[in-house]
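S.K.: Here's my sequence, what's the structure:
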Amino acid sequence: MEPSKLTQYLCYQLYHARVLLHSLHYSAKEEEIHEFRVTLRRIRSLVKLFLVGSLPFPKPLKAAMQESNSIRELDVLIRSLSRSKYPKLYKYLFKLRKERVKTLFTPKYRDKTLALIDEYSHLLSHSNPDFLSEILIQKVLTHYQHCLDSYLALENDADSKTLHRLRIEFKDARYGFEFLEISDLHHCKEVIAHCKQLQNTLGAIQDTVNQIDLLKKIYQQYPLSETKELLQKQKKVLQKLKDTTRSELSSSI
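M.R.: Below you'll find the predicted structure:
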């Protein structure tokens, strides 16, 4: 039986994750880790949209991806730093990242995750989930409308957790539309751009919250004046982002 467009797309993404995982074992560059995480997140989003009741995304594979969260947060923080302004902190963070990469991306982690990817890929290929194009399109459009309704219903003082959850919902919509676009089922480049825009708006707050939490932990382990200075700066950035988001919510979409 010929694989459906959904099966082809998901199995290709799993294959791509497999290739990236081999690269991580040898180099673990920031862009490779990010792409590996995005690829698995893309699969999770499509499973959530189309297959959550029949072929749920494996919890162990989700856990394997989440194990790289701390490295991703370090990468985001390091990239945002001025090396000349925060030399000691930069050096410490770089060393910490190197240690965490060495601890995580071991042959055991690689083999375990590869086995999970292969197992889920085989399951998808064997099941070959197929839907009418109209159903795939409608599922994504319905989810997108739900996202827009939730965005419009947000209170001006919505907390960061609420904004983060909605950010994830917009990611799901975006990856759904990207699948439709690439599979030539529905042309939606403008909607994809809109999802990215709202995703970035909502995500800026959560990224800053994550950085503040990370800096607090680092300051406890390795108290530097540079860390304290950056922590205070990020708190001000967070407040400004919240104020900006409130303003955007007040004026609607």
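S.K.: CA only for contacts and neighbour counts going forward, please
M.R.: Noted.
S.K.: isn't residue 163 right up against residue 202?
M.R.: Yes. Counting by C-alpha atoms under 8 Å, residue 202 is a contact partner of residue 163 at 5.8 Å.
S.K.: just how off-centre is stretch 70-79 within its chain?
M.R.: Centre-to-centre, stretch 70-79 and its host chain are 13 Å apart (C-alpha atoms, centre = their mean, to the nearest Å).
S.K.: higher neighbour count, residue 163 and residue 202?
M.R.: Neighbour totals were compared for residue 163 and residue 202, and residue 202 leads with 24 against 21 (other C-alpha atoms under 10 Å).
S.K.: Please name the residues that touch that one.
M.R.: Contacts for residue 202 (C-alpha atoms under 8 Å, 6 or more residues apart in numbering) come out as 163-164, 166-167, 245.
S.K.: If we use 10 Å, what do you get?
M.R.: 151, 160, 162-168, 170, 196, 241-242, 245 (C-alpha atoms under 10 Å, 6 or more residues apart in numbering).
S.K.: Would you do the same for the sequence below? I want to compare the two.
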Amino acid sequence: MKTKVLADYIIKELNKAINTLPKIDKNSDIEVLHEFRVSIRKSRSLIKLFFKKEKTIEQELKEIVTQTNTQRELDIFLISLENKKKSQNLYSKIKLQRDKAYDKICSEEFRNKSKNKLLNIIQKILNFEYFYTNKSLIKTAHKQYKESQKRFKSIDSSFSSKQLHKIRIAFKQSHYALQFIQDSKLKNENKKIRRCKKIQNYFGKIQDLTNQLDSLKAIYENEAKNKKYLKNIKKREEKLTKAKKKLLK
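M.R.: A predicted model of the protein is given here:
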């Protein structure tokens, strides 16, 4: 039987993002922004995988979520510094950056533009003429998962951070596709989803440390010989090396 269950699922996620938009604030729980980003990323990922011709919609969703990247990265950085007395000065600097970044996405301009874009995308999806059988949806999700696994097994020590990031994105796409299959009760995919999450955590650690190194270099741009800066850089570079080694095991 042909179905529009996928389109309905994506619309539900986009409505969730719209409802979350007004709740995003620098004083709100960081999970609020995270939930907004997940809804957008999940929708974008599913469109990219199942509706390959809809590049305009996929690009519009990318533009929305990209504007929240810095805020999320700084949220993660702050969490890594919590309860560390020796890092209070750095914490204050990151917090200041983070609050300024949040001001941009808490503005009425960002909220209204994003909401209107999302509503427009929902209308386009409602007019989709795509129809999939449940079997073909499962087949596409499984194919993506197998390709992600294959790429993961090909990783070696010569892979750059950029190459690793691409494989991480492939696993996110697999995760979201399998989660859709699971949530829609088309097939039990718990085992594969757990596998995706485990691998994503490895990649996530590498990405977080890479982002933190970039933030540190930006903060101490004019203080290259600052001892605290050099110590923080060294600490994260060591952690990054360990995280990459763990990925290769």
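S.K.: Residues that sit against both of residue 163 and residue 202 of structure 1, list them.
M.R.: Shared contacts of residue 163 of structure 1 and residue 202, defined by C-alpha under 10 Å, 6+ apart, comprise 151, 245.
S.K.: Just put the contacts of residue 202 of structure 1 in JSON lines and tack on distance to residue 36 of structure 1 and secondary structure.
M.R.: Shown next, in JSON lines, are these (distance: C-alpha to C-alpha, whole Å; DSSP: H, G, I helix; E, B strand; the rest coil):
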{"residue": "151", "distance to residue 36 of structure 1": "29", "secondary structure": "helix"}
{"residue": "160", "distance to residue 36 of structure 1": "25", "secondary structure": "helix"}
{"residue": "162", "distance to residue 36 of structure 1": "26", "secondary structure": "helix"}
{"residue": "163", "distance to residue 36 of structure 1": "24", "secondary structure": "helix"}
{"residue": "164", "distance to residue 36 of structure 1": "21", "secondary structure": "helix"}
{"residue": "165", "distance to residue 36 of structure 1": "21", "secondary structure": "helix"}
{"residue": "166", "distance to residue 36 of structure 1": "22", "secondary structure": "helix"}
{"residue": "167", "distance to residue 36 of structure 1": "19", "secondary structure": "helix"}
{"residue": "168", "distance to residue 36 of structure 1": "17", "secondary structure": "helix"}
{"residue": "170", "distance to residue 36 of structure 1": "20", "secondary structure": "helix"}
{"residue": "196", "distance to residue 36 of structure 1": "19", "secondary structure": "helix"}
{"residue": "241", "distance to residue 36 of structure 1": "28", "secondary structure": "helix"}
{"residue": "242", "distance to residue 36 of structure 1": "30", "secondary structure": "helix"}
{"residue": "245", "distance to residue 36 of structure 1": "30", "secondary structure": "helix"}
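S.K.: would CSV of those residues with distance to residue 29 of structure 1 be doable?
M.R.: Below are the contacts of residue 202 of structure 1 laid out as CSV (distance: C-alpha to C-alpha, whole Å):
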residue, distance to residue 29 of structure 1
151, 35
160, 29
162, 31
163, 29
164, 26
165, 28
166, 29
167, 25
168, 24
170, 27
196, 24
241, 29
242, 32
245, 32
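S.K.: ok, those residues vs residue 212 of structure 1, which is closest?
M.R.: Closest approach between the contacts of residue 202 of structure 1 and residue 212 of structure 1, by C-alpha to C-alpha: residue 160, at 12.6 Å.
S.K.: so what's the aligned residue in structure 2 for the closest one up against?
M.R.: Here residue 160 of structure 1 is matched to residue 161 in structure 2, going by TM-score structural alignment. Residue 161 of structure 2 sits next to 167, 203, 206-207, 210, 244 when contact means C-alpha under 10 Å, 6+ apart.
S.K.: Buried subset of those residues as a ChimeraX selection?
M.R.: One line in ChimeraX is enough to select the buried ones among these; burial here means 16 or more other C-alpha atoms under 10 Å:
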select :167,203,206,207,244
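S.K.: among the contacts of residue 161 of structure 2, which two are most distant?
M.R.: 167 and 210 (15.5 Å).
S.K.: Please, where are all the helices along the stretch 101-250 of structure 1?
M.R.: 107-127, 133-153, 160-182, 189-221, 225-250 (DSSP state H, counting those that start in this stretch).
S.K.: got these as a markdown table, with distance to residue 80 of structure 1 columns?
M.R.: Putting those into a markdown table (distance: least, C-alpha to C-alpha, whole Å) gives the following:
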| stretch | distance to residue 80 of structure 1 |
| --- | --- |
| helix 107-127 | 29 |
| helix 133-153 | 28 |
| helix 160-182 | 20 |
| helix 189-221 | 10 |
| helix 225-250 | 11 |
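S.K.: okay, these, which one's buried deepest?
M.R.: helix 160-182 (a mean of 21; mean count of other C-alpha atoms under 10 Å).
S.K.: tell me the contacts of residue 207 of structure 2?
M.R.: 73, 161-162, 164-165, 168, 201, 213, 240, 243.
S.K.: wait, which of the contacts of residue 202 of structure 1 is closest to residue 68 of structure 1?
M.R.: Among these, and counting by C-alpha to C-alpha, the member closest to residue 68 of structure 1 is residue 168, at 17.6 Å.
S.K.: these two touch, right, the closest one and residue 203?
M.R.: Yes. In this structure, residue 168 of structure 1 is within contact of residue 203 by C-alpha atoms under 10 Å, at 8.8 Å.
S.K.: Common neighbours of those two, please.
M.R.: Residues touching both residue 168 of structure 1 and residue 203 by C-alpha under 10 Å, 6+ apart: none at all.
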